[in-house]
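Asks: Have a look; sequence and predicted model below, questions after that.
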Amino acid sequence: MTLLRKFLRTLLLFTWNQALCCVFAVVIFASMAITKVVTIPFIPRYDLILIICIITQILMVRYKLETVDELKVITLFHIIGLGLEVFKVNMGSWAYLEPAWTKFWGAPLYSGFMYASIASYICQAWRRFHLQFHGWPGAAITVTLAVLIYANFFTHHYIYDFRYVIMAALAVVFIRTSVTFKVGTVQLKQPILISFLLIAFFIWVAENILTLFGAWTYPDQEGAWRLVHWGKVTSWFMLVIISIMIVVQLKHVKYKLQQHEYDSKEGVRQL
């Protein structure tokens, strides 16, 4: 009975922390659903969603659900995601069919927040679950892979799609990498590739819900909504890897800078 109680307590705490990590994503989901049935005069739906996202971001920092450093990372992801959205929309990969004042070359500005919500989740999970990576590859390897993955999102429209080649390389590079995380006093461990795949799968599930709400529309959904092709899981898999790579590298850079600052202060004290 004690073991069962401990398991249930750990599961409840895990679920609660996961919910806190997903606040930004939940707000986006809710805004999609609400604005589908509730309209405000003179404010197009996409613009209203953008306003909600900005207010949410401000409130999360104001009430310390996110730190200023995390906001910087999230802003970077917003820019990266918006750049990808603009390109994909103009290549006909998907479309935003509704009008908006804040459309940028066919992509509404709120679309960058969908990528930012992934970064928000990763940053908060890092802090709330005390993530530690073991066997993480060197910076040269991860940066190279991140650049190749992001570039392939663009170049596959013109040349061969190297996603499966890149995924094979990722499997080789990360096969021995694992992540440990704490839920209360319980520490758990999981292969990092499993983590990548699980996050990608749940984003794909979320994508199906978002397209149902009209967040964007794939060409085969214009006549009637249908399930997003399962192959999109591979795209999210690689995007999740980019996201985690960037967060890990930025965390490492910040740690080195803090360590350098500490060593400098110690050196001054010794003098």
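Replies: Looks like it came in fine. Keep in mind that this is a model prediction, so the values were computed, not measured.
Asks: going forward, measure contacts between C-alpha atoms and count neighbours the same way
Replies: Fine.
Asks: Quick check: what element follows the helix or strand containing residue 150 along the chain?
Replies: Residue 150 is located in helix 139-155, with elements delineated by DSSP states H and E. Counting by DSSP H and E, the next helix or strand C-terminal to helix 139-155 is helix 163-174.
Asks: Give me the buried positions along that following helix.
Replies: Of the residues in helix 163-174, 163, 166, 167, 170, 173, 174 count as buried by neighbour count, 16 or more other C-alpha atoms under 10 Å.
Asks: residue contacts, the residue nearest to the spatial centre of the chain?
Replies: Taking C-alpha atoms, centre = their mean, the centroid of the chain lies closest to residue 118, which sits 1.9 Å from it. By C-alpha atoms under 8 Å, 6 or more residues apart in numbering, the contact list for residue 118 reads 25, 240, 243.
Asks: ok, second structure coming up, stack it against the first:
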Amino acid sequence: MSDAPMRHSRFHAVRTRLEAMAVEPGPRGWFLEFLVFGFKQGWACLFGALMLALLLGTHLFWPDSAPVHRYDAITIGAVLTQLGMLAFRLETPREAIVILIFHIVGTVMELFKTAAGSWQYPEGSLLHIGAVPLFSGFMYAAVGSYIARVWRIFDFRYTGYPPMWTSYALAAAIYVNFFAHHWLPDIRWLLFAVTALLFWRCQVWFRPLHIRRRMPLLVGWGLVALFIWFAENIGTFARAWTYPSQADGWHMVGFEKLGSWYLLMIISFVLVSLVQQPKGPDQPNG
């Protein structure tokens, strides 16, 4: 994707100034690159961070006597956040399309999982479908928003990427297994093995500042899954949703949930790849 279509993104001007800075070789240069890396990551996480702030803020300060349900307030806040990010050019229309796709995919999964008793939403709401408040789709959308934004901001490039059809088939199998394992054997370990087989050679190249760095894509997915797990613990602490084991009080979500988030990461990544095609390091933008 070229920089030209991103003129409407407010971050583009900031990024251009950052990348125009002279960097001295050695520790000072590395430290500056690390700071810019953190800034770009924070910018990519903006939608998710605002969602977490909504969950925590309403948990701590929303009065029980309020005329609007807390869950409905979160839904309204999420919609206003989305509109505000577009209006103030903090997000591109293409990224908004990705968020909409994730909202639909996530809501379908939520409807099934709550009906199956995997987790529940303990508070009432008017803005809901079945037992699922409408803000839940935005939590999946936050993951999609992050991947779409970090892909663009760091100008991701790939070596060793498998044929696209194999990634589509893998993502579809993972999504089906999220539903089918309630009746059929859970094949997640097979899916992990297929993921490793397809992507073990794949490196993601990213540009924090001037120099392209690289990381095994499998490792990158694992790091993002870990941070989603941290966010999940914040969400359950704020009683945005609860697991059956948390019925008697909050405790940290089991570490085994990392596997589920890792698989969700693959679905998320492949969905974004439909909009932003993976390119090699030497391929031109556009």
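Replies: Yep, that arrived. Keep in mind the model is a prediction, meaning the values are calculated, not measured.
Asks: Report the aligned residue range of structure 1 for stretch 44-55 of structure 2.
Replies: Mapped onto structure 1 using TM-score structural alignment, stretch 44-55 of structure 2 covers residues 21-32.
Asks: How about the counterpart of residue 226 of structure 2 in structure 1, nearest residue that isn't a chain neighbour?
Replies: Aligning on TM-score structural alignment places residue 226 of structure 2 opposite residue 201 in structure 1. Nearest residue to residue 201 of structure 1, sequence neighbours excluded (C-alpha to C-alpha, 6 or more residues apart in numbering): residue 233, at 6.0 Å.
Asks: Contacts for the match of stretch 44-55 of structure 2 next, please.
Replies: Residues contacting stretch 21-32 of structure 1 (C-alpha under 8 Å, 6+ apart): 49, 52-53, 56-57, 114, 117-118, 120-122, 124-125, 128, 210, 213-215.
Asks: helix or strand for residue 40 of structure 2, which one?
Replies: helix 27-44.
Asks: Please apply the same query to residue 221 of structure 2.
Replies: Going by DSSP H and E, residue 221 of structure 2 is part of helix 217-237.
Asks: Next, the mean deviation of that helix compared to structure 1.
Replies: Relative to the matching residues in structure 1, helix 217-237 of structure 2 has an average distance of 0.7 Å after the fit, by mean C-alpha distance after the TM-score superposition for structure 1.
Asks: what's downstream of that helix, the next helix or strand?
Replies: That would be, after helix 217-237 of structure 2 and using DSSP H and E, helix 257-273.
Asks: Can you list the helices and strands that that next one packs against?
Replies: helix 93-115, helix 136-153, helix 164-180, helix 217-237 (3 or more C-alpha pairs under 8 Å, 6 or more residues apart in numbering; DSSP states H and E).
Asks: try 7 Å
Replies: helix 136-153, helix 164-180, helix 217-237 (3 or more C-alpha pairs under 7 Å, 6 or more residues apart in numbering; DSSP states H and E).
Asks: Show me the one of those helices that comes nearest residue 248 of structure 2.
Replies: Closest to residue 248 of structure 2 of those, according to C-alpha to C-alpha: helix 217-237, at 12.7 Å.
Asks: which helices and strands sit right next to that closest one?
Replies: helix 257-273.
Asks: Go again with 6 Å.
Replies: Helices and strands touching helix 217-237 of structure 2, by 3 or more C-alpha pairs under 6 Å, 6 or more residues apart in numbering; DSSP states H and E: there are none.
Asks: Tell me the gap between that helix and the middle of its chain.
Replies: 9 Å (C-alpha atoms, centre = their mean, to the nearest Å).
Asks: same thing with stretch 26-46 of structure 2?
Replies: 20 Å.
Asks: Pull out the buried positions in it.
Replies: 32, 33, 36, 37, 40, 41, 43, 44, 45, 46.
Asks: Same question for stretch 136-149 of structure 1.
Replies: 136, 142, 143, 145, 146, 148, 149.
Asks: any idea what the second one aligns with in structure 2?
Replies: To tie it back to what came earlier, the one meant is residue 142 of structure 1. That one, residue 142 of structure 1, aligns with residue 167 by TM-score structural alignment.
Asks: Quick check: nearest residue in space to that match, chain neighbours excluded?
Replies: residue 270 (6.6 Å).
Asks: Report the separation between the one you found and residue 163 of structure 2.
Replies: 12 Å (C-alpha to C-alpha, to the nearest Å).
Asks: Please apply the same query to residue 116 of structure 2.
Replies: Counting by C-alpha to C-alpha, the gap from residue 116 of structure 2 to residue 163 of structure 2 is 35 Å.
Asks: same check, this time on residue 12 of structure 2
Replies: 31 Å.
Asks: for residue 257 of structure 2, same thing?
Replies: 29 Å.
Asks: which ones are touching the equivalent of residue 230 of structure 1 over in structure 2?
Replies: Counting by TM-score structural alignment, residue 230 of structure 1 corresponds to residue 255 in structure 2. Neighbour list for residue 255 of structure 2: empty [criterion: C-alpha atoms under 6 Å, 6 or more residues apart in numbering].
Asks: if you set the cut-off to 10 Å instead, what comes out?
Replies: The contact partners of residue 255 of structure 2, taken as C-alpha atoms under 10 Å, 6 or more residues apart in numbering, are 226, 229.
Asks: Also the one 10 residues further on?
Replies: Contacts were defined as C-alpha under 10 Å, 6+ apart; by that measure residue 265 of structure 2 touches 143, 144, 147, 171, 221, 222, 224, 225, 228, 259, 271.
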